[in-house]
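> whatever this is, show me its structure:
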Amino acid sequence: MIWYKERDMNSLKNKGGAYRFCSFLLLSLVTVSICFSASSFVFADSKVNAENSDDETRINEIKFEDHKWGEKFLNFIKTGPMILSRSDVFDVAPPPENSSQITKDELISLREWVLSKRNDDSIMRIHFENEAQNPQTFFAKEGLLNIGSYNTVALLSMIDVDHRYFILERKKHFSRPRPSQLDADLETVIPNPAHAAYPSGHASQTYMIALVLSEFDPENEAKYKQLAIDVAHRREIAGVHYPSDSVAGRTLAVDVLARLRAIPVFEKKFQEAKATHLKPSFVVMTNEEADALMTIKK
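From the prediction side, this is the model:
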């Protein structure tokens, strides 16, 4: 304002000039406000802002707290794998730091998807995929898994025991906070699961199923993998995962399956299931039908 007065005091005496000045000032304030809201986040657990470099260390110390872990998930880790060994190590890259530009960009995307991708259909699917019996149910619902393929279903269940352990073990190791721990304004469609964010279990488990089904039925590989990608993305739309969680989950699935198939006894079971695998029907079920079917077969 001082700068403006020194430049041209007379213009303020002119009503038109005053109006134009006020309009310009208001527009400038709105623009600054929009830019600020799009690039800064309230870090819920630390009460600090990522843009302040002095707070970077504290931001990166934010983790998914031990006391928030669900007992059943800790028991899965305690029980351990069935085929592989606890000593098996998978090279899962660490998640991006909380203060990194990658994480900031991911949080911006999650905010945008609240408005652009949350609709009745996506929200219904998010709830179903959060509450279903197991990830095989997602494929059965879309007509992509024939439950009559008993050996396939049994194989997938056997794989999931080991796979689930390594997912949860890596989650515990990295303890990446859920997105809403870093952005207090991010509303989630479902409650945050009782375990850490990275890698994504839904992304990893569905991609594991897609990998197996693609091996048994390569003609429909694209359909299997697309469903897995869609399920993972809906967890991002729900606000409980970052996109990098999903990428890490898919990578882990590839590595775990490769390690399992290197074991002769497992590979024998794998080939037996492949030989008796039945093609999918592609008949889409209701949520209730899919859940009921998987409950019967369980």
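
> CA only for contacts and neighbour counts going forward, please
Noted.

> hmm, residue 83 is touching residue 160, no?
No. Residue 83 lies out of contact with residue 160 (C-alpha atoms under 8 Å); the separation is 10.7 Å.

> more neighbours, the two?
residue 160 (19 against 15; other C-alpha atoms under 10 Å).

> what about that one, which helix or strand?
In the assignment (DSSP states H and E), residue 160 maps to helix 150-174.

> so for that helix, what gets flagged as buried?
Buried residues in helix 150-174, counted by 16 or more other C-alpha atoms under 10 Å: 151-153, 155-157, 159-172, 174.

> check which helices and strands the next helix or strand after that helix sits against.
Using DSSP H and E, the helix or strand that follows helix 150-174 in sequence is helix 179-182. When contacts are defined as 3 or more C-alpha pairs under 8 Å, 6 or more residues apart in numbering; DSSP states H and E, helix 179-182 packs onto strand 42-43.

> here is the second sequence; please produce its structure so I can put it next to the first one:
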Amino acid sequence: MKKLSLFAGLLLLLVVGTAAHAEDARPFLTAKDVDLTMILPPPPADDSAQTKAEIGEVLTLQVTRTPEMEARAKADAEENVWRFADVMGPKFTKEALPKLNAFFERVVATEGAVVDPAKDFWKRPRPHMLSDLVKPIVKPSTSGAWPSGHTTVGTMMGIILADMVPEKRAEIMTRAWEYGHNRVVAGIHYPSDIEMGRIAGAVIASNLQHDSDFEKEYEEAKAELRSVLGL
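Just a heads-up that it's a prediction; the model follows:
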């Protein structure tokens, strides 16, 4: 019984430790390094013609999206690089690429550290907060919509992956664009949030290239990825 209790305790520590590692990933950059409020324009007013037109676009997708589109939009609610597995191939797994996994956890943490302050600054209400007709198919959020954090990190991951594996650049960037668009399909963002997310992602990715800490981990993750993929 004592051995069983010890095993259970060790297993719990392992699970908790793994979760803590994912949550505590240290960002490469923060809003102090990239201030999006000084780069992006402010969002359209809630009662503007543009916002009303964009709600119309969301509602149109709501009645025209297919079950397959809905399934992909729901799956893309996850913020991790493994959503690119469908274009990277069967060898692209967390288990096979531990260095890449740790590296992209820091990329995801960077998105939050840079984007969240901007979201809080602008506080753009999401579509379902302005129209009762909008029914998101992912977990509703009341955080600021401008810019889309998912789109920002999807763009960052796409740019970085495409730099690591230029042989698949077209497929990777097409997937990154779909990842962002799926936030509109899911009914949780306006199209202009996605546009701003793509700009934010490109800006952050560009700034990361000047960070020595990023460059070191990038090279290690790239070498691991290309080795596993046989490139």
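
> quick one on the thing from earlier: residue range for the helix holding residue 160 of the first structure in the second structure?
Using TM-score structural alignment, helix 150-174 of the first structure lines up with residues 98-122 of the second structure.

> dump the residue contacts of the aligned partner of residue 52 of the second structure in the first structure.
Counting by TM-score structural alignment, residue 52 of the second structure lines up with residue 104 in the first structure. Residues in contact with residue 104 of the first structure (C-alpha atoms under 8 Å, 6 or more residues apart in numbering) are 39, 98.

> now residue 104 of the first structure: how far from residue 42 of the first structure?
Separation of residue 104 of the first structure from residue 42 of the first structure (C-alpha to C-alpha, to the nearest Å): 11 Å.

> same check, this time on residue 25 of the first structure
Distance from residue 25 of the first structure to residue 42 of the first structure, by C-alpha to C-alpha: 27 Å.

> higher neighbour count, these two?
In this comparison of residue 25 of the first structure against residue 42, neighbours counted by other C-alpha under 10 Å, the higher total goes to residue 42 at 18 against 13.

> which ones are touching that one?
Taking C-alpha under 8 Å, 6+ apart as the test, what residue 42 of the first structure contacts is 48-50, 182-185.

> hmm, try it at 10 Å
Going by C-alpha atoms under 10 Å, 6 or more residues apart in numbering, residue 42 of the first structure touches 48-50, 180-186.

> out of these, grab the one that's most surrounded.
Most neighbours among those, by other C-alpha under 10 Å: residue 182, with 27 neighbours.

> test my guess that that one contacts residue 98.
Yes. In this structure residue 182 of the first structure lies within contact range of residue 98 using C-alpha atoms under 10 Å: 7.7 Å.

> can you give me the buried ones in stretch 21-33 of the second structure?
For stretch 21-33 of the second structure, a neighbour-count test (16+ other C-alpha under 10 Å) marks 25-31 as buried.

> out of the residues you listed, the closest to residue 164 of the second structure would be?
When the buried residues of stretch 21-33 of the second structure are compared for distance to residue 164 of the second structure (C-alpha to C-alpha), residue 28 wins out at 17.9 Å.

> now do the same for the closest one: its match in the first structure.
Under the alignment (TM-score structural alignment), residue 28 of the second structure maps onto residue 83 of the first structure.

> swap in residue 136 of the second structure?
Aligned counterpart of residue 136 of the second structure in the first structure: residue 188 (TM-score structural alignment).

> which residue packs closest to its match, ignoring adjacent ones?
In space, and not counting its chain neighbours, residue 188 of the first structure is closest to residue 239: 4.8 Å by C-alpha to C-alpha, 6 or more residues apart in numbering.

> who's in contact with the one you found?
107, 109-111, 113-114, 178-180, 186-192, 233.

> what about those residues, which are in helices?
Judged by DSSP state H, the contacts of residue 239 of the first structure include 107, 109-111, 113-114, 179-180, 233 as members of helices.

> what's the ChimeraX syntax to select whichever of those are buried?
In ChimeraX, this line selects whichever of those come out buried by 16+ other C-alpha under 10 Å:
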select :107,109,110,111,113,114,179,180,233
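
> kindly reformat the ones in helices among the contacts of residue 239 of the first structure as CSV containing distance to residue 200 of the first structure.
CSV is the format used below for these (distance: C-alpha to C-alpha, whole Å):
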residue, distance to residue 200 of the first structure
107, 16
109, 17
110, 15
111, 19
113, 18
114, 19
179, 12
180, 15
233, 10
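
> and which of the ones in helices among the contacts of residue 239 of the first structure is nearest residue 255 of the first structure?
residue 233 (20.8 Å).

> the closest one matches what in the second structure?
Using TM-score structural alignment, the equivalent of residue 233 of the first structure in the second structure is residue 181.

> where along the stretch 1-150 of the first structure do the helices fall?
2-7, 9-13, 15-39, 56-60, 71-79, 101-116, 120-131, 136-141, 150-174 (DSSP state H, counting those that start in this stretch).

> what range in the second structure matches the fourth one?
Aligned using TM-score structural alignment, helix 56-60 of the first structure spans no residues in the second structure.

> ditto for the third one
Helix 15-39 of the first structure falls opposite no residue of the second structure when the two are matched by TM-score structural alignment.

> what angle do that helix and helix 101-116 make?
Comparing the axes of helix 15-39 of the first structure and helix 101-116 via axes from the mean of the first three to the mean of the last three C-alpha atoms, to 10 degrees yields an angle of 110 degrees.

> quick one: distance of helix 15-39 of the first structure to the chain centre.
38 Å (C-alpha atoms, centre = their mean, to the nearest Å).
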